[in-house]
Structure formats: C-alpha cells, structure tokens
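J.: I would like the atomic coordinates for the input below:
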Amino acid sequence: MLTELDKAQDAAIAALTAEGTQMAVTTANIRGATVPVFQNAPPSMREYFDFFFAVNGDKEFTVYEGERKTFADIFAEAKHLAAALQHEFGIAKGDRVAIAMRNFPEWISAFVGGLYLGAIVVPLNAWWTPEELAYGLSHSGTRLVIADEARLKRIRAAVGPDTPVISVRTSSSATKEHGARAWKDVLAANPKDMWYVPVIGPEDDATLMYTSGSTGHPKGAVSTHRALVHGALNYIVQGLAMLQLAEAAGTELPEQQIMLLNVPLFHITGSVPVLLVSIAIGRKLVIMYKWDAGEALKQVEEERVTYFVGVPTMSLEMLQHPDRDKYDLSTLVDIAAGGAPRPAEHVKRIMKEMGKTPAIGYGLTETNGVGAGNIRDNYLAKPNSTGRASKPIVEIAIRDDDLNILPAGERGEVCIRTAANVRGYWRNPQATAEAFPGDGWFHTGDIGYLDEDDYLYIVDRKKDIIIRGGENIAAQEVEAAIYGHPAVAECSVFGLPDERMGEIVGAVAFLKPGEELDPEVLIDSTRDELAGFKVPARLWIVREPLPKLGSGKIDKLTLRREYQAKHAG
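T.: Below you'll find the model as predicted:
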C-alpha cells in the first residue's frame, strides 16, 4: 500500500506538471518510441544555461578552499572559454573536448563552456591510468583536453605531445614541460565573444561519458541535449514537489540550499543531479578536493550545509567519525546516496544516531542519472529498496529474455524508459543494439523486481560488474591483468561485500603446474595495469583447476558464493 508521503508526492507532481503549467508534461516520439517529455523544455543546454544563470547570477555558487565565485562569475568564465576554444583552437560544434581533472571550479566552467559552444564534452575519470586515458582520448576522437597537473602528466605519458591541452591549476614549469597552455593565459589572450554561435538542437550530441561494462574497455554513452535537459528537469520537479510539501508542513526553509560536493563531477551523479540541478535552483556547492570525513563534518558546520550526497561509504564514515558530536550539523537535512546499495542497517543508524533523513537514488550513466528514488520515512520502511520510478518522465519495467514485462514479485532485468536516456554508445553499434533494442527501453543489466507498490529491489547483476565505492569495475579487465602474470593458468574475479566500500575486488587463481606464487606478489603484479581502485583487495591461490560449467566456462557464480562466504568468515 502506498504511504501518505507517496500519495502526497504524486499529487504535488501531478499539479506541477499539469496542462498549462511551466513544467507541463506531454509526449513526443524519440527514436521511434513515444515517451513523456516536458512541453516547455529548453531546446538545448545553451538555453538552459542562459535562463538559469541569469536568474541566479548574484548568488554565491562555488566555494573552494577560500575561493568564492558567484553564478555570474562561473558563467562569464564559461562563455569566455567557449570563445577561446573557437578562436584559438578551432573547436566547432560536434568536436570532442575532454575534461580530465579533479573537482575544481574550473571543471564547472569547462563543462558549461564546452556545451555552450556546441562541442561534445567528454568527462574522463580522474583515477584512470595513462593507458586508460589514452584509450578514452583515442576512442572518443578528442581534439582538446582540459586537465589538471596530475592528469596532464598522465596524458603526455600516454599520448605524447600532439593533443592540445589547457592546463588548470598547474605549475608554470609543468605546463611548459608538457607543452600545454595555461588556463589563465588562454583566457587572457582571446576575445570574450564567439564569432559564430552554432544552432544547437534537442537531438544534437552533448556529452560522451565512459562507463565500465562487462567487457574490458569502457563504453562511451552519448547523451543528446534533450536527454541532459530532461534528466535535470525531472530532478527539479521532484525537488519542487518536496519543497511544496515542506512549506505545507510549516518547515522553515533556508535562504539558499548548500551542498557539500564530494562526488566526482566526472560521474553522472556529479554532472546531472548535482551540477545541472544546482545551476537551476541556485544551490551553492562547497567543493571538497579530496574526501575526508572529518573535513566534511567541519565544512557542514562552517558553511551551513543543508544537503549531502555521496556514495554510501561517505555517510557511514561521517556517522562513525569519533569527532562527529563536536560539530554543529543542525543545518544538514538530507543525507543522500547513490552509485551503490546502502546496507539497511546504515539507513536506520543515520536516522537514529544523527537524526538526519536518509535517501537513496538509482540511476545510470545511460539514463543521465534518473531512475528511482527512496526517501525519508519510505526509505526507513523499505531500506532494501531503491524506491519507485522517478516521476513524471521515468518508467521502470522488469522484463524477461523475450522482452515480456513481468508482474510484481518476479525477477528479471531492470529496464528504464525515459526521454533522459542516452542515444547509444559511441562507435559501438553492437552494444547499442543490445542495450537499446529500439523500443525506448534501456536494458540496465541489473536483475531486480518490483513489489506491489512498484518499489524497485535490485538483487543481482546480469553483467559482470563490481561496484566499489560508486566506481564500476569490469571483472574481465581485472582478470586480464591477473592473466598477465606468466604463472597464472586460470583466474576468476568477483565482488566481495564490504561495509565501507559496498564491494571490493576479490579474485581466485589457479597456477600452472610447478609454479609457486604468493598472493600478494600476484596482486602487486596488477598495479601497473590497473587504476588503484581496481586492484584486487583479496586474492586466493588454489591447488585445483577452477570449477567449470557444462559449456567449459569457469563457474563464476559458484566461486563468487564460495569466496564471499570465506571472506565473511
């Protein structure tokens, strides 16, 4: 039975999106499927930025280690960058511009500026190795990179001097040594206006974001401007509905929402529900360069933070921090999480021990972050669920291998249909056809079921992915690194449950006859091939060949169950 909160949310969203309202919902045909859309949606991110930056211009937008910038400051810098990209580097509509850096205010300016120009922005994972960066740059056909010092060095190690790079917060010596152009110098040397402003339409490509699949190389999910806009607007409607309910309950609301930004902007959570929504609602972002629970508690007190979102690991570390009670956390209302499941026990502890309302979201890069959400009392009542489909434009169905929609309680693949879905994978028609069969539904690769109230429960993964602290890791990629050691005959990689990270990487290996090898030596052998978060945390070496299925393939399911039990014991 739906809760009173469910019913109140549904009523508020229905009123907000009714015919004749600013957020009215109608339908449109997108790539052969009829789906709900916002009737008055901006046609592209350029119009989205023009409107919302103008509305919020005077408000403080970013805080980073004492540096403070308004919305107007960031937007002016973004448009100036767009002009510089056009004037000095010849970047045109459809060209790929990559961002490779940690969270800085310049990341936001680069993202906004690239989209404003009509370029396809490619946010690269800041933890990637030089080899991974080389793949992303080559596969995407990137023409220019905007990078901080650490990424600049990795890029030059990977692809050499030919790719133009604009360096951010990089020493002058490193900028010169690696043949880059300093951010400030590029802006100073170029006019502030573009000489030609290309028309951008709803179906023009906007972003190319890489996401680890079950195969070794990550896939590049290509979002259109329409999809980005609709992903952001759907979050905005959800927020407006909760705001109305809070006002109706007599809750005193802060003058400005303030978010502690600790999720990477290169993740879909950071770029859409955090960044794009913040631009629309005038929300301040307090940027943390590196996660530290103690520093997070300090920032909540000093900046009067109202909202926190991160992977479940982060809220757990705040909850367990020995100095938690020394800080005034009274302004903090919601502690949200995404990117990985949150154990049910943690949900109740956050409410009981911190007095804060927890929330969880389920979305993917391929859906621009939208999917399902579970909040407040509903989350406490159903802590194992990721919530209902996010209204008004998201549909969720459970489908079998023949694409039949399954009834409540039956397990199958979780599929999502929304105008926020990306159009497919860059230069990968086979993967596109498999995940987007042409009927509007995206096949997530997750296994789950819907209960009688349409609450979604994720129970397994169809694709061979490990989610460590919100980072997707392809088991096949780790296996390839282990097989790189000449002593290994067989191996299998799988996720192991972990209270802090959600999952960690586990592996089991069978060696060639006559070989002897210490597990730690084998783990160390993978470090040159893998980003640090992908390196196995636990590895077992066995004396017998690994179990096989009738097809001759390694029985990964049995191994995963066996070694998860060993790990727990």
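J.: going forward, measure contacts between C-alpha atoms and count neighbours the same way
T.: Will do.
J.: show me where the stretch 401-550 of the chain has helices.
T.: With helices called from DSSP state H, counting those that start in this stretch, the stretch 401-550 of the chain shows them at 429-435, 475-483, 519-524.
J.: For the ones you listed, give me JSON lines that also has mean neighbour count and distance to Pro164.
T.: Output for the helices of the stretch 401-550 of the chain, formatted as JSON lines (neighbours: other C-alpha atoms under 10 Å; distance: least, C-alpha to C-alpha, whole Å):
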{"stretch": "helix 429-435", "mean neighbour count": "14", "distance to Pro164": "29"}
{"stretch": "helix 475-483", "mean neighbour count": "22", "distance to Pro164": "29"}
{"stretch": "helix 519-524", "mean neighbour count": "15", "distance to Pro164": "34"}
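J.: got CSV for these, with distance to His139 too?
T.: As requested, the helices of the stretch 401-550 of the chain are arranged in CSV below (distance: least, C-alpha to C-alpha, whole Å):
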stretch, distance to His139
helix 429-435, 14
helix 475-483, 17
helix 519-524, 28
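J.: right, so of those helices, which gets closest to Thr21?
T.: The minimum distance between Thr21 and the helices of the stretch 401-550 of the chain falls on helix 429-435, with 34.3 Å, by C-alpha to C-alpha.
J.: Contacts for the closest one, please.
T.: Residues outside helix 429-435 that contact it (C-alpha atoms under 8 Å, 6 or more residues apart in numbering) are Gly424, Tyr425, Phe442, His443, Thr444.
J.: ok so, going back, nearest approach to Val165 belongs to which of the helices of the stretch 401-550 of the chain?
T.: helix 475-483 (28.2 Å).
J.: Which elements pack onto that closest one?
T.: strand 488-498 (3 or more C-alpha pairs under 8 Å, 6 or more residues apart in numbering; DSSP states H and E).
J.: In the strand it packs on, which residues are buried?
T.: Val488, Ala489, Glu490, Cys491, Ser492, Val493, Phe494, Gly495, Leu496, Pro497 (16 or more other C-alpha atoms under 10 Å).
J.: For the residue nearest to the last one when sequence neighbours are not counted, list the residues it contacts.
T.: The shortest distance from Pro497 to any non-neighbouring residue, by C-alpha to C-alpha, 6 or more residues apart in numbering, is to Glu503 (4.6 Å). Listed by C-alpha under 8 Å, 6+ apart, the contact set of Glu503 reads Ile466, Ile467, Arg468, Gly469, Gly495, Leu496, Pro497.
J.: Pipe those into a markdown table and attach distance to Pro429 per row.
T.: Listed next are the contacts of Glu503 as a markdown table, based on distance: C-alpha to C-alpha, whole Å:
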| residue | distance to Pro429 |
| --- | --- |
| Ile466 | 24 |
| Ile467 | 25 |
| Arg468 | 28 |
| Gly469 | 30 |
| Gly495 | 29 |
| Leu496 | 32 |
| Pro497 | 34 |
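J.: quick one more, to check against the first:
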Amino acid sequence: MPSDLDRAIEATVQRLMENDGPLSVVSVEKFGQQLPVLKHAPANLRDYLSYFSALNADKEFLVDGEIRLTFAECYAAARALAGGLVEGYNLQTGDRVGIAARNSANWIIAYMAIVMAGGVATLLNGWWQGGELAEGIAMVECRYVLADEQRAERLTGADVGNAEILIFEHDVLPLDGLKILLAKGGSAETELPPIDPLDKVTILFTSGSTGQSKGAWSDHRAVTQATMSYVGQTMVFFEILSATNGVSDLQPATLLNVPLFHVTAAVPVLLQSFAIGRRLVMMPKWDAEEAMRLIEKEKITYFVGVPLMSIEIATHPNK
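T.: This is a model prediction of the structure:
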C-alpha cells in the first residue's frame, strides 16, 4: 500500500516531467538501444561545471582547513589550470590524467581542470601502495599523473610506463598548490578544445575484490546524466518540503570524508554539489570527535560514510 510520501513523490516526479519541465525525458541511441536521458541536462561535464559554478558563484564551495573558496574562485582556478594543461602540456582530448592523492580542495580543482581541458580524469585509489598505483597508471596508459608527495614517494622506482608524474601540494591556495600545471604556459585565456557528449571523461577503478582491479571509463553524457539524476531526486524532495514549509534557510553542507576516487564521493557528493549550491567541508582523515566539531561549527546538513562512522558518533562519550 503506497504511503502519503510515496504518492507525493510520484505526483511531484510526474509534474516535473510534464510540459517540458526540468525532469522531462527524451531518447538517444547508444549500443543499438534507445535510452532515456534528461532533456535539459548539459551536454558535457565542462558545460555542467561552467553553468552551475556561475549560477552559484558567490556561495562558498570548498572548506579545507583554513582555506575557504567560493564556486567562482574554484572555477576560475580550474579554468586557468585547464589552459595550462592544453597549452603548456599539450594535453589532447582523451588523454588520461591520473590523480593520486588524498582528499583536498586541490584534488577537486585538479579534477575540474582535467575535465575542462578535455582530458580523462583517472581517479587512482589513494590507498594503493606503489606497485598497485603503478599497475593502475600503466593499465589505462596515463599520460600524466598528478600526485601529492606521499603518493609520489610510493611511486619512486616503480614502472609507470610513459606517464609523467607531476607533484602538487595540499593546504595551500589552488594556483599555488597546482602551479606546476602553469609552469609551461597557458592561462584562463587559452582556447579549450570542443567536447562531444560521447568523449570519455572519467576512469574509476573496480574494487579488485575478486581479481585484478579494472579501470572503468565513462563518457561525458553518462557522467552528466548520472549526476543530473541525483539532482532530480534532490529537486523532488525540495519541492515536497517547500510545499510544507520544511526547507531550511541553511546552505546545504556536506562533511566529506569518503574518498574522492570512489563513485560515491565523485558523483552524488562532489558533482551534485555544483547544481545544488552545496558546500563541501574536507575531512582528510576520520576522527569521530573532529567530525562532531565540524558538524557543529560548519552547520553540516548531510553526511555519508560507512555505518561504523555513524555508530562512533552516536556512542561517543563527548557527543
């Protein structure tokens, strides 16, 4: 028996799909099949980042220790760095660029720059040791790898094929931490290549729990549509809450402590945040008491993690 909430969700989805609404659907052909896609979704991930960064320009986006950046500031930095990749490093559409690092604001801005430059953001598992990192880099034939000092050290002496390792820093402003991408030229004025919706844009790795971990690629349309599906879900609940005066005045804010190389952090958390104007508060290493401090200080409205994290908070003596 459907509940009142079930009926409200169904009615809201139907309303948002009708009359060329924000969740209206059209079909595209892929692999010989007709597949439904959201009609009004941006055509590629670069357009998605550009549009929603402008829409939410003045809102705070990334909080990483003492560093606080708006959507506009993050986009401006990424746009300059994308120019550096294209002009200075001669990045070609479809070139794989690995990221091997812990979570940070500069991890996110590096990801944005790679995508905007037409590269394939290859999200290497930051928990891998040197041999595992090298295998992943070689497997997908990375042209460049952006690594923090800790992961670069793990790769010392490892066979990474033809990949060039570019070391970047955390805990500093993006154009300082990622300055290596501007070392050979390029800027925000550098022309970026056109992007087709079917161009590859990301590679994420399978868990390897039953065999060798594999790199799984996605194209721009797939990632953008997946992201907009999450946005559509959020939109439905926002509409329902608005009808009952249940919407908070707080800016949505997430405590980010799941790894950005995993799809959970990469799509529903990171990419969805651009569209809903959500602030991301970095927490590179889990600690229940620090998590509670940040939840209170930053007025966190959303948190995702493994069940043990929630249990540790619920049972903490200083709760």
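J.: Got a TM-score for the pair?
T.: The TM-score (TM-score structural alignment, normalised by the length of structure 2) is 0.93; 315 aligned residues with a C-alpha RMSD of 2.0 Å.
J.: hang on, the earlier thing: nearest to Leu240 of structure 1 among the contacts of Glu503 of structure 1?
T.: Gly469 (29.3 Å).
J.: Run through the helices of the stretch 101-250 of structure 2 in chain order.
T.: Taking DSSP H, counting those that start in this stretch, the helices of the stretch 101-250 of structure 2 run over residues 105-116, 130-139, 149-154, 174-177, 220-243.
J.: most packed of these?
T.: helix 105-116 (a mean of 26; mean count of other C-alpha atoms under 10 Å).
J.: on average, how far is that helix from the matching bit in structure 1?
T.: In the superposition with structure 1, the average deviation recorded for helix 105-116 of structure 2 is 0.8 Å (mean C-alpha distance after the TM-score superposition for structure 1).
J.: so that helix versus helix 220-243, what angle?
T.: In terms of direction (axes from the mean of the first three to the mean of the last three C-alpha atoms, to 10 degrees), helix 105-116 of structure 2 departs from helix 220-243 by 120 degrees.
J.: residue contacts, Val145 of structure 1?
T.: Counting by C-alpha under 8 Å, 6+ apart, Val145 of structure 1 touches Val97, Ala98, Ile99, Ala100, Thr163, Pro164, Val165, Ile166.
J.: so the last one touches Ala147, yeah?
T.: Yes. Applying C-alpha atoms under 8 Å, one finds Ile166 of structure 1 in contact with Ala147, separated by 6.3 Å.
J.: Looking at the two now, which is surrounded by more residues?
T.: Ala147 (29 against 22; other C-alpha atoms under 10 Å).
J.: Now that one: closest residue in space, sequence neighbours ignored.
T.: Using C-alpha to C-alpha, 6+ apart, the nearest residue to Ala147 of structure 1 is Ala100, at 4.7 Å.
J.: which residues touch the one you found?
T.: Pro123, Leu124, Asn125, Ala126, Val145, Ile146, Ala147, Asp148, Arg151.
J.: Equivalent analysis for Asp204 of structure 1, please.
T.: By C-alpha under 8 Å, 6+ apart, Asp204 of structure 1 lies in contact with Thr224, His225.
J.: Could you find the counterpart of it in structure 2?
T.: The alignment partner of Asp204 of structure 1 in structure 2, by TM-score structural alignment, is Asp199.
J.: try Gly282 of structure 1
T.: Checking TM-score structural alignment: Gly282 of structure 1 goes with Gly277.
J.: Settle this for me: that match is touching Lys59, isn't it.
T.: Yes. Counting by C-alpha under 8 Å, Gly277 of structure 2 touches Lys59, with 6.9 Å between them.
J.: for structure 2, what spans make up the strands?
T.: Taking DSSP state E, the strands of structure 2 run over residues 25-30, 33-38, 60-64, 67-70, 96-100, 120-123, 144-147, 164-167, 200-205, 215-219, 253-256, 279-282, 302-303.
J.: For Lys79 of structure 1, the count of nearby residues, please.
T.: Neighbour count of Lys79 of structure 1, defined by other C-alpha under 10 Å: 22.
J.: Now do it against Lys192 of structure 1, distance only.
T.: 7 Å (C-alpha to C-alpha, to the nearest Å).
J.: what sits in contact with each of these two?
T.: By C-alpha under 8 Å, 6+ apart, no residue touches both Lys79 of structure 1 and Lys192.
J.: returning to what we had before: quick one: residues contacting the match of Gly282 of structure 1.
T.: Shown in contact with Gly277 of structure 2 (C-alpha under 8 Å, 6+ apart): Phe52, Asn56, Lys59, Phe61, Gln251, Pro252.
J.: Pick out the most distant pair among the buried residues of strand 488-498 of structure 1.
T.: Across those, the longest distance by C-alpha to C-alpha is 26.1 Å; it joins Ala489 and Pro497.
J.: For the aligned residue in structure 1 for Ala291 of structure 2, give me its contacts.
T.: When structure 1 is aligned by TM-score structural alignment, Ala291 of structure 2 is paired with Ala296. By C-alpha under 8 Å, 6+ apart, the contact set of Ala296 of structure 1 is Leu260, Met288, Met318.
J.: quick one on the thing from earlier: now the contacts of Val145 of structure 1 in TSV, with distance to Gly136 of structure 1?
T.: Shown next, in TSV, are the contacts of Val145 of structure 1 (distance: C-alpha to C-alpha, whole Å):
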residue	distance to Gly136 of structure 1
Val97	12
Ala98	9
Ile99	11
Ala100	11
Thr163	13
Pro164	15
Val165	15
Ile166	17
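J.: In ChimeraX, how would I select the buried members of those?
T.: Selecting only the buried entries of these in ChimeraX, with 16+ other C-alpha under 10 Å as the criterion:
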select :97,98,99,100,165,166
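J.: got a list of what Glu18 of structure 2 touches?
T.: Per C-alpha under 8 Å, 6+ apart, neighbours of Glu18 of structure 2: Ser24.
J.: same check, this time on Gln86 of structure 1
T.: Gln86 of structure 1 neighbours (C-alpha under 8 Å, 6+ apart): Ala92, Leu117, Met194.
J.: cool, and Leu256 of structure 2?
T.: Ala265, Leu280, Val281, Met282, Met283, Phe303, Val304.
J.: ditto for Ile396 of structure 1
T.: With C-alpha under 8 Å, 6+ apart, Ile396 of structure 1 has these contacts: Gly371, Ala389, Val414, Cys415, Ile416, Arg417.
J.: Make CSV out of those residues and add distance to Arg324 of structure 1 and neighbour count.
T.: Compiled in CSV, the contacts of Ile396 of structure 1 are given as follows (distance: C-alpha to C-alpha, whole Å; neighbours: other C-alpha atoms under 10 Å):
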residue, distance to Arg324 of structure 1, neighbour count
Gly371, 32, 29
Ala389, 34, 21
Val414, 38, 26
Cys415, 40, 24
Ile416, 39, 25
Arg417, 41, 23
